[in-house]
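>>> Here is my input; please provide its structure:
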Amino acid sequence: MVLEKVVEILRNYKDEQDLEVTIDSTFEELELDSLDTVELVMEIEESFDTSIEMDGEIQTIGDVVNLIEKAIA
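Below is the predicted model:
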């Protein structure tokens, strides 16, 4: 459920409904620069009513999903 919601938010953010996104997709592969990433994380935080601590370890969509799942558990 978390992955599907994150993918939906990402597709809406990029305005590409057919964007290929997997749990292993990196921000770089999705052509997201640092500003895009910050804005996207803010949208994800708002959607899940949680806070995500971004650091250099977060490289993939799976990393974000894992943080959200831990935060809402």
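>>> Every contact and neighbour count from this point should use C-alpha atoms.
Noted.
>>> Do you have the helices of this structure handy? List them.
For the chain, the helices defined by DSSP state H occupy 2-14, 34-48, 61-72.
>>> Could you also give me the structure for this next sequence, so I can compare it with the first?
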Amino acid sequence: KLSISEDQVTEDASFIDDLGADSLDTVELVMALEDEFDLDIPDEEAEKLTTVGKAIDYVLEQLAKKKEEKN
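This next block holds a predicted model:
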């Protein structure tokens, strides 16, 4: 867990530069996203999730794809 206040978390906030995450934190974040949303995030995609907004957009995109595949 990161020791940050809620107001520091914005869509533009960089996990590493703004929120103080290290490489282990980012791996744990990706694993948490995978668990929470039942996703498989490939390493090459995980490396692109550098900001809160990029992570949100990626998860929403993947959930939409999963929903499409079910229909």
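>>> what TM-score comes out when they're superposed?
Once superposed, the chains reach a TM-score of 0.70 (TM-score structural alignment, normalised by the length of structure 2), with 59 aligned residues with a CA RMSD of 1.6 Å.
>>> about what we covered before: could the helices of structure 1 go into TSV alongside mean neighbour count and distance to residue 26 of structure 1?
Formatted as TSV, those follow (neighbours: other CA atoms under 10 Å; distance: least, CA to CA, whole Å):
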stretch	mean neighbour count	distance to residue 26 of structure 1
helix 2-14	17	12
helix 34-48	14	11
helix 61-72	16	6
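>>> Ok, which of those comes nearest residue 28 of structure 1?
helix 34-48 (9.5 Å; CA to CA).
>>> Residue in structure 2 paired with residue 38 of structure 1?
Under the alignment by TM-score structural alignment, residue 38 of structure 1 pairs with residue 27 in structure 2.
>>> Redo the helices of structure 1 as CSV? Include distance to residue 28 of structure 1.
Output for the helices of structure 1, formatted as CSV (distance: least, CA to CA, whole Å):
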stretch, distance to residue 28 of structure 1
helix 2-14, 13
helix 34-48, 10
helix 61-72, 11
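>>> Compare those helices and report which one is nearest to residue 22 of structure 1.
Smallest distance to residue 22 of structure 1 across the helices of structure 1 (CA to CA): 7.2 Å, for helix 61-72.
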